[in-house]
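Visitor: How does the following fold in three dimensions:
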Amino acid sequence: MTFTTAPAAERIEHDLLGDRAVPADVYYGVHTLRAVENFPITGTPISIYPELVRALAAIKQAAALTNQQLGMLDAERTDVIVRACEEVRAGALHDQFVVDVIQGGAGTSTNMNANEVIANRALELLGHAKGDYARLHPNEHVNMSQSTNDVYPTALKLAGYRGIFQLIDAMEVLRDAFHEKAVEFADVLKMGRTQLQDAVPMTVGQEFSTYVVMLGEDIERLKEAVLLIREINLGATAIGTGINAHPDYAGIVCRNLAEITGIPVLTAPNLVEATQDCGSFVQLSGVLKRVAVKLSKVCNDLRLLSSGPRAGLAEINLPPMQAGSSIMPGKVNPVIPEVVNQIAFEVIGNDMTISFAAEAGQLQLNAFEPIIAHSLFKSATHLRAGCLTLAERCVKGITVNREALRKSVENSIGLVTALNPYIGYANATEIAQQALVSGDSVYELVLARGLLTKAQLDEILKPEVLTQPRLPVGLA
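Guide: Model prediction:
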């Protein structure tokens, strides 16, 4: 590129396609400008993912330090590049990262956006005008020893690593909220159901404890999957051969990057393979899909258990958050579980997108990492927001209808299963059939037939007897 005099409102930059006027006050340059024009796809700039912007700056900072250590970059340029990167990592200039999240070119537009912003801020720190690339160049200096093909996937992994641990924190908040309810409802007896039919008694605490375990298991699966994205291909340059980089560059830049970010990144053992392979993203997306599927199932349960308030199950009450209808006065809907359901649907779709994009890679590079990045980041950030919203605006406010649950247990035909050891299968079957026809409770029919006394029934129907493995009362 060359720098030429231009009106105060703009500057002229040059690339292989010719000269273009760039607004004088912006920090990006001609490559970014063309990308903005070429990819008016979503209207969403990459700055929507601040961890991605910080990751790009961390990589450029690590590269500059490494190049200086190897005698490739002078101290003055290194200093201002590092200072510019530190500012971006602290949150400055994120509004200058303007290329669309969905773009052609395997992420080149994102990489050049970062190169230009950092170069122009570094020029300012040197006391020169933006665009004066003869003094400090986006490609020659900021992008030294790098290619989009190793910068971009490394940035995705750094940002993904941060994002997954933010999601894990949110899942722990939700897990704790369910645990509190499991403890609170530990003594509340209800009927369990299989295939939506009465099964056997359990407690509401047991029901909610399953959600605690589910979230705990998925947290562990995420911690396992995130280990895979610590392996980076920085130093691979174009296809993994390390062309245009110092022989010691890959090892040193990895150490510098780990020190800058605090993320224990590792250089992939085969950089050619690592540059073309998206398997770690596929694996991580699959675990995010697992989280989504199970969270959606939990929300289905909450909506079903709270259905009513008069004509449904109405076993639990979700906190009312807003009016539910423009025509039905007094109606309140389970809007928080509903929004989490929709997040889950999106994540499942994102996983399909990531799978297709990873499969579509050809030879030494996958050109479709931008859509992988966008889909992966959406899944992680939306799941995080969903977990926090579900915990704070739903789970923490759940109450139970204790009396209704007690009556449902007493009136349930499924109660005969608990009486099998005492009255025998044949008697239990007759009681169940009679209860179904007459509408009488199992409790009343057993008493009427004299099969058990009231004291025996009350002892058998204690929650601690009904809801855990135990020898029949009186036979222990």
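
Visitor: from here on, contacts and neighbour counts on C-alpha atoms
Guide: Fine.

Visitor: Thought residue 159 was touching residue 55, still the case?
Guide: Yes. If you go by C-alpha atoms under 8 Å, residue 55 and residue 159 touch, sitting 6.0 Å apart.

Visitor: More neighbours: which of the two?
Guide: Between residue 55 and residue 159, counting by other C-alpha atoms under 10 Å, residue 55 is the more crowded of the two (26 against 22).

Visitor: Work out for me the element that one sits within.
Guide: helix 50-69 (DSSP states H and E).

Visitor: What is that helix packed up against?
Guide: Judged by 3 or more C-alpha pairs under 8 Å, 6 or more residues apart in numbering; DSSP states H and E, helix 50-69 is in contact with helix 75-89, helix 108-126, helix 148-184, helix 249-261.

Visitor: Take these and write them to CSV, including distance to residue 13.
Guide: Putting these into CSV (distance: least, C-alpha to C-alpha, whole Å) gives the following:
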stretch, distance to residue 13
helix 75-89, 20
helix 108-126, 11
helix 148-184, 21
helix 249-261, 31
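
Visitor: Which of those helices sits closest to residue 331?
Guide: helix 148-184 (25.2 Å; C-alpha to C-alpha).

Visitor: Could you check the next helix or strand after the closest one and say which residues are buried?
Guide: Going down the chain from helix 148-184, the next helix or strand is strand 189-194, by DSSP H and E. Applying a neighbour-count criterion of 16 or more other C-alpha atoms under 10 Å, one finds 189-192 buried in strand 189-194.

Visitor: Over to stretch 175-186?
Guide: 175-182, 185-186.

Visitor: Another sequence for comparison is provided below:
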Amino acid sequence: MTAATRIEHDAFGPVEIPAGRYWGAQTQRAAGVFEVGTERFAACLLHAFGLQKIAAARANARCGALEAALAGTIAAAAGEVSRGLFDEHFPLTIWQTGSGTQTNMNANEVIANRANELLGQPLGTKSPVHPNDHVNASQSSNDSFPTVMHIAAATELTKRLIPALIILKEALEDRARAFAGVAKVARTHLMDAVPMTMGQAFEAFAWQVSSGISRLQDALPRLLLLAQGGTAAGTGLNAPENFDTFFCEEIGRLTGLPFAPHPCKFEGMSGHDALVELSGALNVVAASLTKIANDIRWMGSGPRCGIGELVIPDDGLTSSIMPGKRNPTIAEVVAQAAMQVAGNHVTVTMAGASGSFELNVAKPVLIHNVLQSIRILSDSSLVFANKLVAGLDVDRERLESNLGNALLSVTALNPVLGYDKVARITRTAVERRIPPREAAMALGYLDAEAYDRLVDPIRMAKGGS
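Guide: From the prediction side, this is the model:
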């Protein structure tokens, strides 16, 4: 030991730990064993561990498994973890034991050392607060880690992602109202089709996001069931009676979410279908955002040589070689975030299938990917809503020009002229490179007044009524 280190002991003997670091022997050993990658758990997971340990300490006190004063000190130290004051004292990557045991022990050790410090003891004493006997009382990593997974996912879902998607939905609805009377050419198979309004396009976008919100909310009830109290294998060994109920009451007070004991803790520890389901809903949201982002950037392509129907707000960025070039950068960010979510869902699916008998052994990589998906969908949705969608406008001159040249507008004439004559109008317009209006008049089928009355883009966008 040097002045820069201290010695702590565990079941395997002494371990040298950097002085001033609140983790203990098991964390230090793990850091030397799992030298893989640099990916760390999201801070929200660490903060959820703080909340979990507060709730466990209070539940233990209510059950008589911990003295009230000791439980209070543990809760105070865990509260500091939940507020992010000890994030730098969680050095491990996600690449560790599949149960997440090392990060659970990391939390136990940090909280025990901080609790002892609050009681006037030096780091490493394990007295009067022991990381296993007290901070981890009535718990196992096998039920605590999945509980933290659910707490973090449910909290991020309700307090970060759903609010962000609501903002995006409202921004799309606002553009739908603003563009309700603006006619455009619909496109099917990437080709010109019949008239519609730009408002209808944005109404479809808003509906996709609204449906995504509903799918996420549908997944929430399963996330609110917690495995805490199952201990090592789901039987509840060493957990006092009512510990799970008291725990859920306490975590509910801390988070404002109606968590409840899982009625089958074996399922809550051996399978993570609730999180796979959530990831599936996240994947659908990602697919929707890709569709919306791509449609917007296509409709805004140009501005001179593309479709150019939408005017995308300037983000102040440009090309490294082409002066003044403006690109749909935010839409591209949204699309890339969605690609990552789709890849994450594959990982989550494989991880969720990796339960072996009574324990899923891919918990760290599973929750890492779920939380990353939630975070990047949340952030990209907010940026999309505030920095792109809210500032969108239409190029009315381009839209009118496109409508005038739209061949399939003559579909409205089918009931009047019949399919074959309308097909001849279309063919003539293509062959002579003239608008369909001119073709109809050149063929002697309709005069200008009749054509304009029958081929009304806004009326057609309403179904011809």
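
Visitor: matching residues in structure 2 for the helix holding residue 55 of structure 1?
Guide: Mapping helix 50-69 of structure 1 onto structure 2 (TM-score structural alignment) gives residues 43-62.

Visitor: what's in contact with the matching stretch?
Guide: If you take C-alpha atoms under 8 Å, 6 or more residues apart in numbering as the criterion, stretch 43-62 of structure 2 is touched by 66-68, 71-72, 74-76, 78-84, 87, 104, 107, 135-138, 144, 147-149, 151-152, 156, 243-244, 246-248, 250-251, 254.

Visitor: Just want the angle from the helix holding residue 55 of structure 1 to helix 148-184.
Guide: 140 degrees (axes from the mean of the first three to the mean of the last three C-alpha atoms, to 10 degrees).

Visitor: got the angle between helix 50-69 of structure 1 and helix 75-89?
Guide: 170 degrees.

Visitor: compared with structure 2, how much does helix 50-69 of structure 1 deviate?
Guide: Following superposition, helix 50-69 of structure 1 is found to deviate from structure 2 by 1.6 Å on average (mean C-alpha distance after the TM-score superposition for structure 1).

Visitor: Now find how far off-centre that helix is within its chain.
Guide: Chain-centre distance of helix 50-69 of structure 1: 25 Å, with C-alpha atoms, centre = their mean, to the nearest Å.

Visitor: do stretch 180-196 of structure 2 as well
Guide: Distance, centroid of stretch 180-196 of structure 2 to centroid of chain: 32 Å (C-alpha atoms, centre = their mean).

Visitor: residue range for it in structure 1?
Guide: Using TM-score structural alignment, stretch 180-196 of structure 2 pairs with 186-202 in structure 1.

Visitor: ditto for stretch 328-336 of structure 2
Guide: Against structure 1, stretch 328-336 of structure 2 falls on residues 334-342 (TM-score structural alignment).

Visitor: Which secondary structure element is home to the residue nearest the centre of structure 1?
Guide: What sits nearest the mean C-alpha location of structure 1, by C-alpha atoms, centre = their mean, is residue 380, with 1.9 Å. Assigned by DSSP H and E, residue 380 of structure 1 falls within helix 369-393.

Visitor: After superposing, tell me the mean distance of that helix to structure 2.
Guide: Counting by mean C-alpha distance after the TM-score superposition for structure 1, helix 369-393 of structure 1 comes out at 0.7 Å.

Visitor: Contacts made by the very next helix or strand once past that helix with the rest, please.
Guide: Sequence order places strand 399-400 as the next helix or strand after helix 369-393 of structure 1, per DSSP H and E. The contact list for strand 399-400 of structure 1, computed with C-alpha under 8 Å, 6+ apart, reads 185, 315-318.

Visitor: okay, the helix or strand just after strand 399-400 of structure 1 sits on what stretch of structure 2?
Guide: Using DSSP H and E, the helix or strand that follows strand 399-400 of structure 1 in sequence is helix 402-411. Matched against structure 2 by TM-score structural alignment, helix 402-411 of structure 1 falls on residues 396-405.

Visitor: From the chain's centroid, how far away is that stretch?
Guide: For stretch 396-405 of structure 2, the distance to the chain centre is 38 Å (C-alpha atoms, centre = their mean).
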